[in-house]
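Student: please find the sequence and the predicted model below.
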Amino acid sequence: MSTTHGSTNVHDRAQHALADDFLRQAVHFTTDRLRYKKQAVTGEFGNWEAWRERGRQIRQHTIANLDYYLDLFTRNLEAHGAHVHFAATADDAIHALREIATAQNAKRIVKSKSMVTEEIHVNHHLEEMGIHVVETDLGEYIVQLSGETPSHIIIPAIHKNREQIRDLFEAAGGERLTTETRDLAAFARRTLRRAYLAADIGITGCNFGIAETGSIALFTNEGNADLVMNMPKTHIVFMGMERILPTMEDLEVFAHLLPKSATGQNVITYMSVITGPRRQHEADGARDMHVIILDNGRSRQLGDPDFQAVLHCIRCGACLNVCPVYRQIGGHAYGSVYPGPIGAVLSPLLNNGEQYQDLPYASSLCGACYEACPVKIPLHDMLVRERQRFVASGRVKPAERAAFQAFRQLFGKAGRYQTTIRIARRLQFPIAHDGYIRAKIGPLAGWTMSRDFPVLPKRTFRELWPELTRKGNGRG
């Protein structure tokens, strides 16, 4: 099922989402719950701003020295017996995956939640090879069955209700189910257990790579990643090149920042740290471990004073939960695997061309995303800079360019401004009623449909000022 509704325009996709009452209610309900839980747990935790600042400092230092920490991480990984593959592009990453799967004669693969694999469409490429892939995160499993992409970074199936989930499970399993949580969970448990036991390869993402030890840290609430990386004989890790932390001590900071920001949990249910494949004396773990480190446009942000900080992101999803735009339209309206404020910034940066160039305009620039971000990424500033770059590139509609040129001419001089206001005051009366302009004409239609547009007052502040000054002096 398509999640973009046949449109490449975020405005059209947003209009479709706004007409979906269930979607809007579901997104509101879930994001409200996550926001309130975060407020409660961070308030009890104390010194939250100090923890945010420490997280920002760690990420800033790491990204500023990313080449050093990537090299150290790689050397330590290889010293523990893992194979490291650097992928400059999505095609390079898929090529490495294909080679590993072919060498293992893989027929079945299980995956835990990974935004990087969504970014490069890993499932699609594996299915082209005739390999059966099963997502084991419950939310990801649901959207996989529906043929959709995740609509939230942390809660992929935020837009689905119990009846829809039951129907998907019945179609997949050929058995009758109720909408009771215990029945749906039991079906998923039975199905996924069979997949774990049959899998040739397990694929995971990576929350953090620890440079000093060559370790991979994974955070989950279902424990599925532990089964994915331990039961199959081969474990493949997909990792964005920026997901590095220098030390285990730094991991402690993010063991607090990530779950509290993402789901309002005091601690994550499962935090698993693995260092290389199974050793001879160990009872479990994959015998073969591959780590595919992906660039795919990330390195273009290094050294860029405007956008390097976007690489600080830890994919907690907190910015989505507070964004007034995301909370109205959900994730699929963005047309990208990364929705919300982080997606509106990141997607145009990772993808050259015009495909995502309209996403920075899907924002109110209110700054709530910055206040929510556990590492203080100034996403609202970045959105403005991306708009500036878009305009500077010349990819602006002629009508929009003409409108702003006229605006500059009319409002660039005080005399022109005053004349324009006097003319507009006379012209507004045919479309004004009860003190508001409600006409849905041309560009006004999008504004007056959801906002109040007060009529121009009889006298402007500038015209009133001399009179106010005289009265003030008289009182003196």
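Tutor: Looks like it arrived, so ask away.

Student: all contacts plus neighbour counts: C-alpha atoms, from now on.
Tutor: OK.

Student: what's the neighbour count on residue 412?
Tutor: Using other Cα atoms under 10 Å, residue 412 is surrounded by 11 other residues.

Student: now do the strands in this structure.
Tutor: 83-87, 108-111, 132-135, 201-204, 208-210, 215-220, 234-240, 244-245, 270-274, 288-294, 432-433, 436-437 (DSSP state E).

Student: of all these, which lies closest to residue 23?
Tutor: Residue 23 lies closest to strand 132-135 among the strands of the chain, at 23.0 Å (Cα to Cα).

Student: which strands or helices does that closest one pack on?
Tutor: In this structure, strand 132-135 packs against strand 108-111, helix 122-128, helix 138-146, with contacts taken as 3 or more Cα pairs under 8 Å, 6 or more residues apart in numbering; DSSP states H and E.

Student: may I see the buried residues of that strand?
Tutor: 132-135 (16 or more other Cα atoms under 10 Å).

Student: adding distance to residue 379, write those residues out as JSON lines.
Tutor: Converted to JSON lines, those look like this (distance: Cα to Cα, whole Å):
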{"residue": "132", "distance to residue 379": "38"}
{"residue": "133", "distance to residue 379": "35"}
{"residue": "134", "distance to residue 379": "34"}
{"residue": "135", "distance to residue 379": "31"}
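
Student: next up, a structure to set beside the first:
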Amino acid sequence: GTVVVCTNEGNADLSANVPPLHIVSMGIEKLIPRLSDLGVFVRMLSRSALGSPITQYTSHFRAPRPGAEMHFVLVDNGRSERLAMPEFWYSLKCIRCGACMNTCPVYRRSGGLSYGSTYAGPIGAIINPTFDLKRFSALPFASTLNGSCTNVCPVKINIHEQIYQWRQVIAAQHEVPFVKQEVLKMAGRLLGSPTLYRGTVKSLEGALRRLPNFMLYNPLNIWGKQRDLPHVPHTTFHAWYRKNRKGGGDGGS
């Protein structure tokens, strides 16, 4: 077989050719049937990650250099168990292009380190719980479920649907902290009633301009040191629409 590594700076060539020992560590889901299938994956990977037709370096390693050694390590690490999960096995199709991270509003504002694992972003929110549900039980809740990640995924993984399904699993296994449970119940009642929601937003209009800043920008919260919240809109869309829908012109168009 052939090991193919795609990079933009030639790091694969340097690390594989300079040392006397080349160790290839790869997940079992990264195997493809034929060399003729490679072109599809390389173009799909580069287009989704960089918007380019191909990567700068596509390195093929088929055998060790004379006098050197080459070893292969095929990693399972829970992948076979995930394959047996009807709702979540589709995440094994991931080609690690990063398109879901580029479009995710949560990842773009929080960064990769906040996910606590090698797998970050929306794909990390559905992969990490398969390794350790208790440790990563908070990740599926770090999502707006807007579906943008699913729309841009080149291999058509239903990421936002799996995030929602993980929330159900986590709740069923009682891995949701008590405080979060109560907050979610309150949010459900608030968001489930348009009248209650609009009344709350109107009554808290002044507080919304001050309270989030007080909670984020204090010595106890490191996250807020280098991040700015967007400005609160002067009016809600519902209020704007009620004001302009009968007037026509620019406001009612």
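Tutor: Done, it's in. None of these values were measured; they are calculated from a predicted model.

Student: the second structure: matching residues for stretch 302-317 of the first structure?
Tutor: Aligned by TM-score structural alignment, stretch 302-317 of the first structure corresponds to residues 83-98 of the second structure.

Student: what's the spacing between the biggest helix by length in the first structure and its chain's center?
Tutor: Secondary structure of the first structure per DSSP state H: the longest helix is helix 21-45. The chain centre lies 16 Å from the centre of helix 21-45 of the first structure; the measure is Cα atoms, centre = their mean, to the nearest Å.

Student: so what touches that helix?
Tutor: Helix 21-45 of the first structure has contacts (Cα atoms under 8 Å, 6 or more residues apart in numbering) with 17-18, 48, 158-160, 260-266, 318, 320-322, 327-330.

Student: and residue 35 of the first structure, what's its match in the second structure?
Tutor: Residue 35 of the first structure maps onto nothing in the second structure, by TM-score structural alignment.

Student: residues near residue 35 of the first structure, how many?
Tutor: Using other Cα under 10 Å, residue 35 of the first structure has 21 neighbouring residues.

Student: could you measure from it over to residue 261 of the first structure?
Tutor: Going from residue 35 of the first structure to residue 261 of the first structure by Cα to Cα, to the nearest Å gives 8 Å.

Student: intersection of neighbour lists for the two?
Tutor: By Cα under 8 Å, 6+ apart, residue 35 of the first structure and residue 261 have these common neighbours: residue 318.

Student: where in the second structure does stretch 221-228 of the first structure align, residue-wise?
Tutor: With TM-score structural alignment as the criterion, stretch 221-228 of the first structure aligns to 8-15.

Student: for the stretch 301-450 of the first structure, just list every one of the helices.
Tutor: 318-322, 326-329, 340-350, 368-372, 379-392, 398-411, 414-427, 444-448 (DSSP state H, counting those that start in this stretch).

Student: can I get those in CSV with mean neighbour count and distance to residue 22 of the first structure?
Tutor: Below are the helices of the stretch 301-450 of the first structure laid out as CSV (neighbours: other Cα atoms under 10 Å; distance: least, Cα to Cα, whole Å):
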stretch, mean neighbour count, distance to residue 22 of the first structure
helix 318-322, 28, 17
helix 326-329, 22, 11
helix 340-350, 25, 19
helix 368-372, 21, 24
helix 379-392, 17, 29
helix 398-411, 12, 34
helix 414-427, 13, 41
helix 444-448, 14, 23
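
Student: among these, which is nearest residue 86 of the first structure?
Tutor: Residue 86 of the first structure sits nearest to helix 340-350 of all the helices of the stretch 301-450 of the first structure, at 16.9 Å, using Cα to Cα.
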